[in-house]
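Asks: Got a predicted structure plus its sequence, pasted below:
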Amino acid sequence: MFSTILTSLALASTTLSQSDASDISDALRTEIETMRAAYGVSGLAVSVVSGDDVILSEGFGSFENGPVAAQSQCGLYSATKALTAFTLASLIEDGDVNLNARVGELLTDSPEGWRDIPLWRLYNHTSGLAMIVTQEAFSGIAEDPEAGNTAIYEIVRELPLDFEPGAHSRYQQSGYAVSEMIAEARLGQPWPALVEQHLTGPAQSNDTVYGQITDGSKSVPMISSAGGYVTTASDMARIFEALNAGLIANRDFLADLLTDPAYMQDNYGLGVILEDVAGETTIGHRGGGARANLRYAPQAGVGVMACTDQVGNRELTIHVGEMVMRALLSGEAPRPHIASLLYGSEDASAQTLVTLFEREWNNSDTRYGFEGSEAVLNALGYDRLEEAPAEAQTLFALNTRLYPDSANVWDSLADAQLALGEGAAALHSMRRALDLQPGNPYFQRRVVEHTPN
């Protein structure tokens, strides 16, 4: 019955009957609570919207300041960039922003090396602008209530580019500071006001705000397009509903813009990370060490947001988002992440975890999902590396069997082998990593450093 409901939901965004919506909500609620308990996370807020229906908008457990409810506030951190992407789509549709305009046209005093950089490269981390957050002067700017994006610009413009524009995609915030400064100068409003005008206002989501200015402690917004927003489960549900209704921008326009390969590099687009789920392109972002995760499937009209105030959260928000999104898009019953089984095991020895994992991996009827399991196994291994390197090696070795084409897992195995004094085996693993990513300077340096003279 439930699978049939989900299948019809995956085929088209329609209004569900009250009983169907209740069935879906109950099934998702059960799996989310099971995962939360297994991950050891005290509190979680979740929004799930499909078409016209709010499937979930509620809290699980408790945040530090009390029980989590639909109105409990939590930080989005870098997941704020998804809000920026939605706002940007509205601005572009209205003709207020030209993504192909060159920085030299938009900032007449910009450095010569910046002049031919198109605006869109500032949003997908391919501009080559120097990273501001690693500069010594940034801490002083961040603490100054009168400083803003212009102060960042004055520092970054004096620094050489980190790389030729378009040569790489390197996550940083400088591009957002500069693009935000450009938008504010040309449109005459601070970025949070533009977000309110083009996104939160139409959605009537009054609790999704730039956190630094809500208490009056920050008089000048700074890099607010890249982070710093807070939201609630109920507010995010309203934003997803507004996106589906075309109140932010025409849904087809938004989908085409934010999934356009022309603006994409390494699966990163205009402020969003693109991921394929059940054959559907989804857009979104995570932030705060996985304290927040926001994902939206524009064609299907499915949105998911999960957030927690717990720093050590084992990426629960990421796995909940994957579980919910896959269930709604595929028509399958929701499946908790394999990490739930591993984290919930009473016997946490590496060999037991490997046995549990392999049993489910080879089980065609497994009830678990495996998206991102490479990262889970790696994290479990590094948890043990210092105190029990042999245990770490067992987990890393499993990763190399499951994901032999991943350079990262071979590099991790090398760390355990070095810790165990197995130099020759470690060098072999390092060379495997380098073979998979021959242009990676870190892998190149490791091989050179550990090759006997």
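Replies: The structure has been received and is ready for your questions.
Asks: Could you use CA atoms for every contact and neighbour count after this?
Replies: Noted.
Asks: Tell me where the stretch 101-250 of the chain has strands.
Replies: Per DSSP state E, counting those that start in this stretch, the stretch 101-250 of the chain carries strands over the ranges 209-210, 229-231.
Asks: Show me what the last one is packed up against.
Replies: To tie it back to what came earlier, the one meant is strand 229-231. strand 74-75, strand 209-210, helix 211-214 (3 or more CA pairs under 8 Å, 6 or more residues apart in numbering; DSSP states H and E).
Asks: same check, this time on the first one
Replies: Helices and strands in packing contact with strand 209-210 are listed as strand 229-231; criterion 3+ CA pairs under 8 Å, 6+ apart.
Asks: which residues are in contact with the strand it packs on?
Replies: Contacts with strand 229-231, where a contact means CA atoms under 8 Å, 6 or more residues apart in numbering, come from 73-77, 80, 207-212.
Asks: again with stretch 243-250
Replies: 51-52, 86-87, 89-90, 93, 198-199, 202-203, 242, 251, 298, 301.
Asks: Just those: which are in helices?
Replies: Secondary structure of those is defined by DSSP state H; positions in helices are 86-87, 89-90, 93, 202-203, 242, 251.
Asks: Comparison target below:
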Amino acid sequence: MRFASWLMLCVVCAPVFAANTTSELEEGLETYFAHCHEYGLFNGTVLVKQGGEVVYERALGAADLRDGRALDLDSAFYLASVSKQFTSMAAMMLVDEEKLSLDSPLTDTFPEFAGFGEGVLVRHLMTHTSGIPDHYQLLQAAPAGLTNERVLEVLVEHGALDFAPGTQWAYSNGGYVLLSMLVARAAGQSFRDFMQERIFTPLGMTRTQVVDSSSPALTNRALGFGADGALDDYELFTTGAGGMYTTVGDLSRWDDALASGELVSERLMQLAFTQALLEDGSRTQYGFGWFVHDDGRRVWHSGGLNGFGTMLFRDRSSGDTLIVLCNQRAASLGMFDFAEAIGALLAGVQPALPDIPVAGELRTLISTQGVEAALARYDVIRQSEAERYDLSEEQLNTLGYEYAQSGELDIALALLAKNCEVFPDAANTWDSLGEIQLLQGEREQALQSYTRSLELNPDNSHAVEVVGELTAGG
């Protein structure tokens, strides 16, 4: 996993580099995140702890890009898959109270799985070793308003496991939806109410809420947006796999509770941070709602859905904690990039500032001066400022498709033609250009582009199909 690279950096560099002082660390973090925000790579909130103490917290950007409403540290973000650790905690609390067992069969609560789900236990759901399919893959596209009940129907209608329970590891959002439903049945109340009464309120997490169809509107909520600034907000009502909103401050309180061990027994907390054992004796990299490093000290989870990206990392020995919440997922930078940079700074190493995505600057120029001016600027950047920019082929390719999707085909065509000029030996650039040329009705030019793509990549089945159709059609 990419995350291992900065984990290794911390191990290797710690004896060599003195840890930054608090002021140096804060300055380094401010420089890094201000740079990322300025160039469209970060819009969100971040909190960093060193030795269990908060040393940096910052909100940068807008909660709503449409009206410019600013983010603050009290802004609530959709948590995505970082929610899974809370779902596992709820299950562990019920295990401590003997209302649930790690070895409780799924079919005891949901007899609908009889005939194909025998052998699935609660612990399998918690560790992604159940064989329960991921409902996102079954649905292909999750409809707005999706509920737990509909997920249950989809899984039962599918009528099969992906593998025998305990024999493999495969990430399953469907398994975690079922886990939250099991918690609700065992607790005798809704999952939302259980979490509120047993975890959020006792820990003072006043800005945290499980979102289902009964939920009241959240105040000061961050809305999700795509890299192009278009609204891409969360619209589901499922729980367990996601379905939570929270703030960096509330996640810091959660981190404190995990460090103190106040919520469940020490035995269960140790299991939560232990890599699950498969039937063949091998270990996975996942515990109860957490990815777990081989050393058992470092645990984390990331999440992403719609415009939201999230990360929570904990070093259980040092007390270092990283919390990142974003509501505009940038195409060229992800949660692990942020985690690697923060980890380097905690280890006393100054990370390089990320390359500036050229697509962002071109998008602005296109809106103010037109595509010709934008491409002229692109040529200048390539000739004299290349070291500061991300000039990968994906930049123009993604930007071109962005304009194509909004119906601005002339702009898309100009961008993708330039991409082919700059990357003439990249099969994907020619494939993309051919697609837009077809949309423009330029069949002869499209045939040339797809033919060139095939020359570069004979295994491009899409190009084979299109060339065949264009050739047959004369």
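Replies: Perfect, I can see it now. Predicted model, so just to flag it, every value in this text is computed and none were measured.
Asks: Quantify their similarity with the TM-score.
Replies: Superposed pair, TM-score by TM-score structural alignment, normalised by the length of the first structure: 0.66. Supporting alignment: 397 aligned residues with a CA RMSD of 5.0 Å.
Asks: if we can go back for a sec, determine which two of the ones in helices among the contacts of stretch 243-250 of the first structure are furthest apart.
Replies: The most widely separated members of those, counting by CA to CA, are 93 and 203 (17.0 Å).
Asks: Which one's more surrounded, these two?
Replies: When residue 93 of the first structure and residue 203 are compared for neighbours, residue 203 comes out ahead with 22 against 17, by other CA atoms under 10 Å.
Asks: Wait, the more buried one touches residue 239, no?
Replies: Yes - with contact defined as CA atoms under 8 Å, residue 203 of the first structure reaches residue 239; the gap is 5.2 Å.
Asks: Between the helices and strands packed on strand 229-231 of the first structure, which one is closest to residue 323 of the first structure.
Replies: strand 74-75 (20.9 Å).
Asks: so that closest one matches what in the second structure?
Replies: Matched against the second structure by TM-score structural alignment, strand 74-75 of the first structure falls on residues 77-78.
Asks: Tell me how far that stretch lies from the chain's centre.
Replies: Once both centres are worked out by CA atoms, centre = their mean, to the nearest Å, stretch 77-78 of the second structure turns out to sit 12 Å from its chain's centre.
Asks: swap in stretch 178-191 of the first structure?
Replies: 25 Å.
Asks: Onto which residues of the second structure does it map?
Replies: Counting by TM-score structural alignment, stretch 178-191 of the first structure sits on residues 178-191 of the second structure.
Asks: Out of the contacts of stretch 243-250 of the first structure, which two sit at the greatest distance?
Replies: Checking these with CA to CA, the most distant pair is 52 and 93, at 23.0 Å.
Asks: related to what we said a few turns ago, okay, the helices and strands packed on strand 229-231 of the first structure in JSON lines with distance to residue 293 of the first structure and mean neighbour count next?
Replies: Shown next, in JSON lines, are these (distance: least, CA to CA, whole Å; neighbours: other CA atoms under 10 Å):
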{"stretch": "strand 74-75", "distance to residue 293 of the first structure": "10", "mean neighbour count": "24"}
{"stretch": "strand 209-210", "distance to residue 293 of the first structure": "17", "mean neighbour count": "23"}
{"stretch": "helix 211-214", "distance to residue 293 of the first structure": "17", "mean neighbour count": "18"}
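Asks: Can you lay out the ones you listed as a markdown table showing distance to residue 169 of the first structure?
Replies: Formatted as a markdown table, those follow (distance: least, CA to CA, whole Å):
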| stretch | distance to residue 169 of the first structure |
| --- | --- |
| strand 74-75 | 26 |
| strand 209-210 | 26 |
| helix 211-214 | 28 |
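Asks: Any idea which of the ones you listed gets closest to residue 420 of the first structure?
Replies: Among these, strand 74-75 comes nearest to residue 420 of the first structure, with 40.6 Å by CA to CA.
Asks: now residue 382 of the first structure: how far from residue 357 of the first structure?
Replies: 17 Å (CA to CA, to the nearest Å).
Asks: for residue 58 of the first structure, that is, sorry about that
Replies: Separation of residue 58 of the first structure from residue 357 of the first structure (CA to CA): 31 Å.
Asks: do the same with residue 427 of the first structure
Replies: Applying CA to CA to residue 427 of the first structure and residue 357 of the first structure gives a distance of 27 Å.
Asks: for the closest residue to residue 164 of the first structure other than its chain neighbours, what are its contacts?
Replies: The shortest distance from residue 164 of the first structure to any non-neighbouring residue, by CA to CA, 6 or more residues apart in numbering, is to residue 128 (5.9 Å). Neighbour list for residue 128 of the first structure: 161-166, 168, 170 [criterion: CA under 8 Å, 6+ apart].
Asks: Which pair in the contacts of strand 229-231 of the first structure has the greatest spatial separation?
Replies: Farthest apart among the contacts of strand 229-231 of the first structure by CA to CA are 77 and 207. That separation is 15.1 Å.
Asks: Please identify which of those two sits among more neighbours.
Replies: Taking other CA under 10 Å, residue 77 of the first structure and residue 207 do not tie; residue 77 has more neighbours (23 against 20).
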